[in-house]
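**Q** Curious how this folds, go ahead:
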Amino acid sequence: MAATRFWTYQDMHFPFSATRETLEALPDFQIRDDDIVVVSYPKAGSNWLMVIICKLLRAAGRTEEPVDTLLSGPMELTLKMAEQPGYVTLAARSSPRIFKTHLPIRFAPRGVSKPQNKVKVLVMMRNPKDSAVSYYHFSNKLCPLLGLGEPPAWEEFARAFVGGQIQYGDFCDHVLGWWQMRDDLHFLFLKYEDMKKDLPGSVQTIATFLDITLDGAAIAAIAEESTFDRMKQDFSRSQWPTKRIIPRKGIAGDWKNMLSPDESKAFDSWCERKLCGTGLNFEFE
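**A** All right, here's what the predicted structure looks like:
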């Protein structure tokens, strides 16, 4: 089934589009001082965050590149329509570079896991129930697009998700790996649910972290241009088929439409066991 369609490297599950050669090369990937890196588990809102960052950089005059050009897939993957791994393409890109990764912290470039100087790392997090549902629906679209066969039933996918038998491994282990950097000033941690509640405030927080100064009207305009509906329209026009299928509902709490009471309890027990006492909490409403 698609939930277990991965290969294992150093006890971690990866999609086949993340090759051994890439994973061995990435720790030494050269990070530049003005790099902006978005980190997340899959389907946590990383593309939404990247759109906001791109718009902020354009508004601040730091780049003239179109948003669609600035956006890219995870650096560790070789996308179907690409001629080379993401990190190779990224190495040739001019600054400022905005890029993302779904890698657990121990596999990330050293300049991201232990950033120096002015490097900025934004960690996007979303409650695991909604992350699982979004991941499931994305897999349902991606499997036929990539010719990967029949996607899994939800019940199978939910069990694999809680069991960590999925690409990029256990959700809780992944987020906790990055969460240990929460006191490092190179990092900004954001939650999908908080951004849904107050997008203008979140845009301002991101701008401040990136040392971008804009007036209230500019921040409000970027927030308006970065709503889910606007992003979905923009992504539908992308040249990349995999990008066109990324946006779905863009809401918090959609898990209530998918998880059975027993599945919800299984998720709760798993999160309690993994996250209790870590200071990392998620909202599920």
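**Q** For the rest of this, base every contact and every neighbour count on C-alpha atoms.
**A** Noted.
**Q** Around residue 2, how many other residues sit close by?
**A** 21 (other C-alpha atoms under 10 Å).
**Q** residues contacting it?
**A** With contacts defined as C-alpha atoms under 8 Å, 6 or more residues apart in numbering, residue 2 is in contact with 139, 143, 148, 150-152.
**Q** Please repeat the previous calculation with a cut-off of 6 Å.
**A** 151-152 (C-alpha atoms under 6 Å, 6 or more residues apart in numbering).
**Q** Check the gap between it and residue 195 for me.
**A** 30 Å (C-alpha to C-alpha, to the nearest Å).
**Q** Please give the structure of this sequence too, so both can be compared:
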Amino acid sequence: MANHRKKFIDLVDKAIAVGDTMDHEDLLFSYNGILYPTTVCSPEIVKALESFEARQEDVILAGYPKTSTNWVGQILTDLVTTSAENNEDETNSLNDEELEEFPYLEVGDAEKYQQMEKLSSRRVIFTHLLPHNLPESILKNKAKILVLVRNPKDIATSFYHFTNGMSPLPSYETWDEFFTAFMTGKMPWGSYFDYICEWSKHVDDENVMTITYEELKENQTLGLKKIADFFGFSLSEEEIQTVVEKSGFKAMKEKSSKTHGTFGKIIFCKGTVGDWQDHFSEAQSKEMDRKFEECLAGTKLGEKMKYELYCKA
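**A** I've put the predicted structure just below:
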């Protein structure tokens, strides 16, 4: 696993080192109205991304930052690897060189897309991009997309600690300052509410499956079975359980230094549900309640997220 993650670790370590030397106002750049981190993205790669050619066999994980895409991404990678081991079809094999490719679609350099063209199926791809910023080929070619969502109050709390702990991202002197930025969408990868509203329009697409962070935490085995069924992975009960054990939050946190380098100490922090209650004022909580109601009231995705359960004290 350490070898598979070498490119990932090198990229993040470099981003942290460069971020330490940069002025606050230079840490983010804007492209088509969306902010991106300068140290891991660039206007060139976002532009080059428009012509990326997706395949129907691609395994895509979409999630707003701090929905736990690194955790669920590892689950997906383990499911694909285990499924490939059971399948003698050469096109479904994965080797060390392929697994080493940094999986976030919009992160890296523009040359990575040429490298990705050489990879055999199934390619595992992560992204934080809003649907309208994805390459057209992803929706056009009906690649299967797992959309990971999480309640906004825990996302905001996690994002606050994350951005203050990562030098490539702007830091905030107070929670109130961060909350204002979050609610106005002045965040890396854009507004959470724009993100969730856009994906809500795709919940009935045959190639899209939504799953919540909370339901995975509550019953990881059931969640993995749903994911495996959606992507057509043929796995036994024993194999599913093996993946569950390997990808549990505690297990991932223990090996985070090998899989994610310095970054691991930051992304695998608590992993709890309800931590927002230690940060939100009553007024802030009500403000977010109104925003969520405005965006998702009466929608299937809003109902699936169980906002009343996870976001009402």
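**Q** hey, where'd the strands end up in the stretch 101-250 of structure 2?
**A** 124-127, 144-149, 208-212 (DSSP state E, counting those that start in this stretch).
**Q** can you redo those strands as CSV with mean neighbour count and distance to residue 279 of structure 2?
**A** As requested, these are exported to CSV (neighbours: other C-alpha atoms under 10 Å; distance: least, C-alpha to C-alpha, whole Å):
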stretch, mean neighbour count, distance to residue 279 of structure 2
strand 124-127, 22, 28
strand 144-149, 23, 21
strand 208-212, 19, 22
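**Q** Which one of the ones you listed lies nearest to residue 114 of structure 2?
**A** Among the strands of the stretch 101-250 of structure 2, strand 124-127 comes nearest to residue 114 of structure 2, with 14.7 Å by C-alpha to C-alpha.
**Q** ok, residues contacting that closest one?
**A** 59-62, 103-105.
**Q** Show where stretch 181-200 of structure 1 falls in structure 2, residue numbers please.
**A** The aligned range for stretch 181-200 of structure 1 in structure 2 is 202-221, by TM-score structural alignment.
**Q** per the alignment, residue 44 of structure 2 corresponds to what in structure 1?
**A** Matched by TM-score structural alignment, residue 44 of structure 2 corresponds to residue 21 in structure 1.
**Q** and that match, how far is that from residue 32 of structure 1?
**A** Look at residue 21 of structure 1 and residue 32 of structure 1: by C-alpha to C-alpha, they are 22 Å apart.
**Q** what about the two, which has more around it?
**A** Shown here are residue 21 of structure 1 and residue 32; by other C-alpha under 10 Å, residue 32 has more neighbours (17 against 9).
**Q** Identify the residue nearest that one in space, chain neighbours excluded?
**A** Spatial nearest neighbour of residue 32 of structure 1, excluding adjacent residues (C-alpha to C-alpha, 6 or more residues apart in numbering): residue 119 at 7.2 Å.
**Q** Now do the aligned residue in structure 2 for residue 246 of structure 1 against residue 112 of structure 2, distance only.
**A** In structure 2, the residue matched to residue 246 of structure 1 (TM-score structural alignment) is residue 267. Separation of residue 267 of structure 2 from residue 112 of structure 2 (C-alpha to C-alpha): 24 Å.
**Q** Please apply the same query to residue 265 of structure 2.
**A** 27 Å.
**Q** got it, and residue 10 of structure 2?
**A** Residue 10 of structure 2 is 15 Å from residue 112 of structure 2, by C-alpha to C-alpha.
**Q** higher neighbour count, those two?
**A** The neighbour comparison of residue 10 of structure 2 against residue 112 (other C-alpha under 10 Å) goes to residue 112, with 17 against 14.
**Q** For the nearest residue to residue 246 of structure 1 once chain neighbours are set aside, give its distance to residue 245 of structure 1.
**A** Spatial nearest neighbour of residue 246 of structure 1, chain neighbours left out: residue 138 (6.7 Å); criterion: C-alpha to C-alpha, 6+ apart. Distance, residue 138 of structure 1 to residue 245 of structure 1, by C-alpha to C-alpha: 7 Å.
**Q** go on, residue 14 of structure 1?
**A** Distance from residue 14 of structure 1 to residue 245 of structure 1, by C-alpha to C-alpha: 21 Å.
**Q** ok, the two, which is more surrounded?
**A** Per other C-alpha under 10 Å, whichever of residue 14 of structure 1 and residue 245 has more neighbours is residue 14, with 24 against 18.
**Q** Now do the same contact list for that one.
**A** Counting by C-alpha under 6 Å, 6+ apart, residue 14 of structure 1 has contacts 6-7, 167-168.
**Q** follow-up on the earlier one: neighbour-wise, which one of the contacts of strand 124-127 of structure 2 leads?
**A** The contacts of strand 124-127 of structure 2, ranked by neighbours (other C-alpha under 10 Å): first place residue 60, 26 neighbours.
**Q** Counterpart of it over in structure 1?
**A** Match for residue 60 of structure 2 (TM-score structural alignment): residue 37.
**Q** element containing that match?
**A** strand 36-40 (DSSP states H and E).
**Q** So which residues of the stretch 1-150 of structure 2 form helices?
**A** Using DSSP state H, counting those that start in this stretch, the helices of the stretch 1-150 of structure 2 run over residues 6-19, 43-49, 69-85, 96-100, 112-117, 136-140.
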